[in-house]
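In: okay, here's the prediction I keep looking at, along with the sequence it came from:
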Amino acid sequence: MTAFTTADKLHRLVKHALDSGAAASIAEAEALFAGYRLALRISEDAARDRHHQAALLTAVALARRVFLGGVMVAPLPDAPLLTPLPFGTTLAEAVTVLGGSIAEPEAGTPVIEIGGTTSVRRAPFHVRAIFAGWRGGIVPAPFEAAPVPAPVMALAPMLAAALAVNEAFLYVSGHVGVAGRRTVGLSLWNPASTCDWLGDMGTEPIMSLLPAQLWLIGLGHLGQAFLWALGLLPFARPQDLNLVLQDIDIITPSTESTSILSDATLINIKKTRAMAAWAERRGFSTVVQERLFDASFRRQDGEPAVALCGLDNGVGRQALDQVGFDFVVEAGLGRGHRDFRAVRLHTMPASRPASQIWRDAQADDQVEDRPAYQGLLASGALDRCGVTLLAGKAVGAPFVGATAATLALSEVLRLLHGGTVHELIDLDLKAVEYRCTVPTLQNFSTLNPGYVMTDERHE
């Protein structure tokens, strides 16, 4: 068994309280998060719709990693599980498996309503997670606003849920004063800031094509969010999706705090093995690669030509356009307590080589002088090396990776449907409306990455 350090065990969002100075010790930070609770609501009709179920289960899976005081779902109508996610046979079973409890919340607990219509506030924070077509987002419960109806693309509910959990955390943490009193959303077909996600998107296609093979590089925070997103897609024959899963790490106690498919039962297991097992329960076909990804690596003929990259190191990223992939979507997240909500996506080939894009290493915030770290050093709980190691770990939140995953996989889906591919998407979940998108100048019209048809029954 591996002997885990404090850095391996610390919850990655609890670390935010240490780095920002909001808590003077690990115990104080953990107590702060233990006080965070969230209530989820879903109507009878919504509970019997696969897309609303997907939004609810995504919200449960993300929120229980953030609101450590508990995630309550009530009322929860009796309904069979209609999403393709492998979490049981009923909606209630899936909620429980994912860490939610079926119980009435205390008065004043922040509320996320899955779908629903305009209603009075049940709590000071009460938003609705809504979606249509390729669009997803949130509106305050009393607002008479909804996206123009269209056949739902399967990632839109995941996007809405991730943005809702982000907004709820902004509210309880006090980081944004208007949290819960604004509309927040975007379109996965046209993620530009000029696109009105609530408006009529006549150019949105009905999703009919899905990737037949993908290479996932990195199976932590982002890689597991990629898998969750793939799990929501309506494959007629799930076994037709061939995945190569690449990573070299094991699951540690802290992995669960950011990674949507990890839990305490998987500690010490290779990420490749654990994620392959989950993907195969979903019905996908898998191959694992347990070797470092760098410039010495080469994709072979017949292997997936499209990659989704969730690496967090520059050396691997610099090799992304050198190893034989025809199309790569790379997602990067902020690491510090100020920028952990930042998402930056790149696609390759691009106007600059990867070696230039990631030429300079990003400097981490220097937080060793914060009271929590000085206290660990003074008490002898950690030596100077241990403090440095702990301080250097990234702050992370699962709702950030989930949002990034919907954007990243949508680049592949737009490629398949003849939509715009973006060389760069840059956004921060504190202010999604100020996002930046840069369409690629590359011509991918002749690229056939391999595809299969959707299940005709998915709408």
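Out: Received the coordinates, thanks. Residues are numbered from 1 along each chain as shown.
In: going forward, measure contacts and count neighbours with C-alpha atoms only.
Out: OK.
In: does the closest residue to residue 333 other than its chain neighbours sit in a helix, a strand or a coil?
Out: Counting by CA to CA, 6 or more residues apart in numbering, residue 333 lies nearest to residue 343, which is 4.8 Å off, once chain neighbours are set aside. With DSSP: H, G, I helix; E, B strand; the rest coil as the basis, the three-state label of residue 343 is strand.
In: hmm, residue 332 and residue 343 touching each other?
Out: Yes. Proximity of residue 343 to residue 332 meets the contact threshold set by CA atoms under 8 Å, at 5.9 Å.
In: thinking again about what came up before, ok, the residue nearest to residue 333 to residue 203 distance?
Out: Using CA to CA, to the nearest Å, we find residue 343 at a distance of 26 Å from residue 203.
In: so between those two, which is more surrounded?
Out: When residue 343 and residue 203 are compared on other CA atoms under 10 Å, the one with more neighbours turns out to be residue 343, at 21 against 9.
In: next, residue 149: secondary structure please.
Out: Reduced to three states with three-state DSSP, the structure at residue 149 is coil.
In: give the contact list for it.
Out: Residues counted as contacts of residue 149 (CA atoms under 8 Å, 6 or more residues apart in numbering) are 132-133.
In: look up how far residue 139 lies from it.
Out: Taking CA to CA as the measure, residue 149 falls 15 Å from residue 139.
In: how far does stretch 91-107 sit from its chain's centre?
Out: 20 Å (CA atoms, centre = their mean, to the nearest Å).
In: use this one as the comparison:
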Amino acid sequence: MTVQFEHDRIAQLLLEHDIGTDVDLARARLEGGQVQLSIDAAAAATQWGQAAALAIAATASRMFRGGVFIGGLDPVPVIVGSHVGAPLMRALEAAGCRSRNIPAKPYRLHIGSHPQSAADLYLTVSGWRAHVAPYPAQSEGKGNVIAGAAAGALAVSEAFRRHILGDLLAGRQPLTLSLWDPAAPEIDPGDITRLPASLWLLGLGNLGQATMFLLELLPFADRRLTHLLVQDRDRVGEENRLTQILTEPAWIGHRKARMLGAYADRLGFETRICERSFGASSRPEDGEPRVALAGVDNLDARRLAADGRFDLVIDAGLGSSAEEIFDLRLHAFPGRMTPQTAWPDVTGPTEAALNPGLEKLVVEGRLPQCGALAIAGQSLGVPSTAVVAAALQVGQLCRALASGTYCDFVDLTLRNPKAVVATSAMLPDNVSLPSVMPRP
């Protein structure tokens, strides 16, 4: 997957992260990044284990350009997502894994508590909790696809920090994240009991596509009973290929709403699209979803969506600089904050400074000054953080459908989930969210 540097957000991330590198060294480091995935037979037969494997394949194939490899997988049918009944190996290969020419020293991720060989990180779940540790778990509990996908993405983040960014602290401590209540991981509410019957997806970029990935994994009994409205005004760009996990080369140049709408149609959802910006006149009409998952970086759109026109809005925001790429923040409305207090006006310099790597490209004549300034002002990100954020959004939605409660604020860094700050809220008595039952 060759992308020009101007569109290569992950190579740009390395330039900003390590001031001693240049574009050639950054791309060489990315090309040398390799991950090997293994999954034991018990985990491979579970929904959570397959969700974790698919999340690793979808994210690591974009973050580790040396390849994502898998070997020794026993024949097992897919039981999650849109390829039910197909061999799991085939689904993983379609998602970006390779099963041949496994390298000698990849970064090794193992799913399950019964590894046949040593790994660098081990993934398990228990209920709604995702676990990642540098040693095998003594046992694993029954889990769901939301926790499984989060565990897979969390492991890829740790692998990227260690193997690509050279962070020696990554992968050394056990990490646990509850997708039900991050501040109270001891709570175990049991299985997923309700799924959305009507949902508005606002923003179809890095986070919005991760959300669609999670919706595809959820155990809907009949997706035709769930109505989606997907909204985004932008077109798919070349720069989206390495950070937005559903984007395909054939999508480039087309409207995101049309591509994601067609994708949702193929999954079986009842889908409508909107290609306008979310503005002052935007609001649900009769028969349209009154629950929204928002993933946009436009301040006005976020405030407008959260101002009371929906019964529930769960908004997630991702860090946009090299220091923040593993950070995320969630706000839900109604909640303790108002849209204005959640997202106050920002003042400060509008022109980003060039890092040494970009300055070198300008001096060498490989990049014009205006192009370098445009790159310096772009948001950075990695798909693994987006998948964890989407899992948290979808987890809070399922929690609200089941219990009427949800986190109205979460401040989380994937580097240390124990340091999470989260508060919970309750739906008003006069609000009832439409839902459907999952399949048994």
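Out: Yep, it's here. Because the structure is a prediction, the values reported are computed rather than measured.
In: contacts for stretch 412-425 of structure 2 next, please.
Out: 154, 157-158, 170, 175-177, 181-183, 326-329, 334-336, 385, 405-411.
In: alignment lookup: the residue nearest to residue 333 of structure 1 to structure 2.
Out: Per TM-score structural alignment, the equivalent position to residue 343 of structure 1 in structure 2 is residue 328.
In: do residue 37 of structure 1 as well
Out: Looking across to structure 2 (by TM-score structural alignment), residue 37 of structure 1 lines up with residue 34.
In: ok, that match touching residue 106?
Out: Yes. Judged on CA under 8 Å, residue 34 of structure 2 makes contact with residue 106 at a distance of 4.9 Å.
In: who's more crowded, these two?
Out: For residue 34 of structure 2 against residue 106, the residue with the higher neighbour count under other CA under 10 Å is residue 34, and the figures read 26 against 20.
In: how close does the more buried one get to residue 111 of structure 2?
Out: For residue 34 of structure 2, the distance to residue 111 of structure 2 (CA to CA) stands at 17 Å.
In: now do the same end-to-end measure for stretch 58-68 of structure 1.
Out: End-to-end distance for stretch 58-68 of structure 1: 16 Å, by CA to CA.
In: which residues of structure 2 does it align to?
Out: Counting by TM-score structural alignment, stretch 58-68 of structure 1 pairs with residues 55-65 of structure 2.
In: any buried residues in the matching stretch, and which?
Out: Burial within stretch 55-65 of structure 2, assessed by neighbour count using 16 or more other CA atoms under 10 Å, is assigned to 55-65.
In: from residue 352 of structure 1, how far off is residue 158 of structure 1?
Out: 31 Å.
In: more neighbours, these two?
Out: residue 158 (32 against 10).
In: my guess is the more buried one contacts residue 402. True?
Out: Yes. Applying CA under 8 Å, one finds residue 158 of structure 1 in contact with residue 402, separated by 7.5 Å.
In: excluding its backbone neighbours, what's nearest residue 167 of structure 1?
Out: Closest residue to residue 167 of structure 1 apart from its sequence neighbours, by CA to CA, 6+ apart: residue 179 at 5.8 Å.
In: which residues touch residue 6 of structure 1?
Out: When the contact criterion is CA under 8 Å, 6+ apart, the partners of residue 6 of structure 1 are 386, 390.
In: for it, give its distance to residue 253 of structure 1.
Out: Summarising the geometry, the distance separating residue 6 of structure 1 from residue 253 of structure 1, computed by CA to CA, is 10 Å.
In: count of residues packed around the aligned partner of residue 287 of structure 2 in structure 1?
Out: For residue 287 of structure 2, the aligned residue in structure 1 is residue 302 (criterion: TM-score structural alignment). Around residue 302 of structure 1 sit 6 other residues, with neighbours defined as other CA under 10 Å.
In: what's the spacing between residue 245 of structure 2 and residue 207 of structure 2?
Out: As for residue 245 of structure 2, its distance to residue 207 of structure 2 is 9 Å (criterion: CA to CA).
In: ditto for residue 40 of structure 2
Out: Applying CA to CA, one obtains 30 Å for the distance of residue 40 of structure 2 from residue 207 of structure 2.
In: neighbour count: the two, which is higher?
Out: Each of residue 40 of structure 2 and residue 207 had its neighbours counted (other CA under 10 Å), and the higher figure belongs to residue 207 (29 against 18).
In: which stretch of helix or strand covers the more buried one?
Out: helix 206-217 (DSSP states H and E).
In: what residues in structure 1 pair up with the next helix or strand after that helix?
Out: Along the chain past helix 206-217 of structure 2, the next helix or strand (assigned with DSSP H and E) turns out to be strand 227-231. Under TM-score structural alignment, strand 227-231 of structure 2 corresponds to residues 242-246 of structure 1.
In: so residue 229 of structure 1 sits right up against residue 403, yeah?
Out: No. Contact between residue 229 of structure 1 and residue 403 fails when scored by CA under 8 Å: they sit 9.9 Å apart.
In: what residues are shared contacts of the two?
Out: Overlap between the contact sets of residue 229 of structure 1 and residue 403, as judged by CA under 8 Å, 6+ apart, is given by residue 158.
In: re the thing from before, which other residues reach the match of stretch 58-68 of structure 1?
Out: Residues lying outside stretch 55-65 of structure 2 but in contact with it, judged by CA under 8 Å, 6+ apart, are 1, 10, 30-35, 67-68, 92, 95-97, 149-150, 152-153, 155-156, 160, 242-243, 245, 382-384, 387.
In: how close does residue 371 of structure 1 get to residue 155 of structure 1?
Out: If you measure residue 371 of structure 1 against residue 155 of structure 1 using CA to CA, the figure is 41 Å.
In: okay, the two: which has more neighbours?
Out: Neighbours around residue 371 of structure 1 and residue 155, counted as other CA under 10 Å, are more numerous at residue 155. The numbers are 29 against 18.
In: cheers, nothing more for now.
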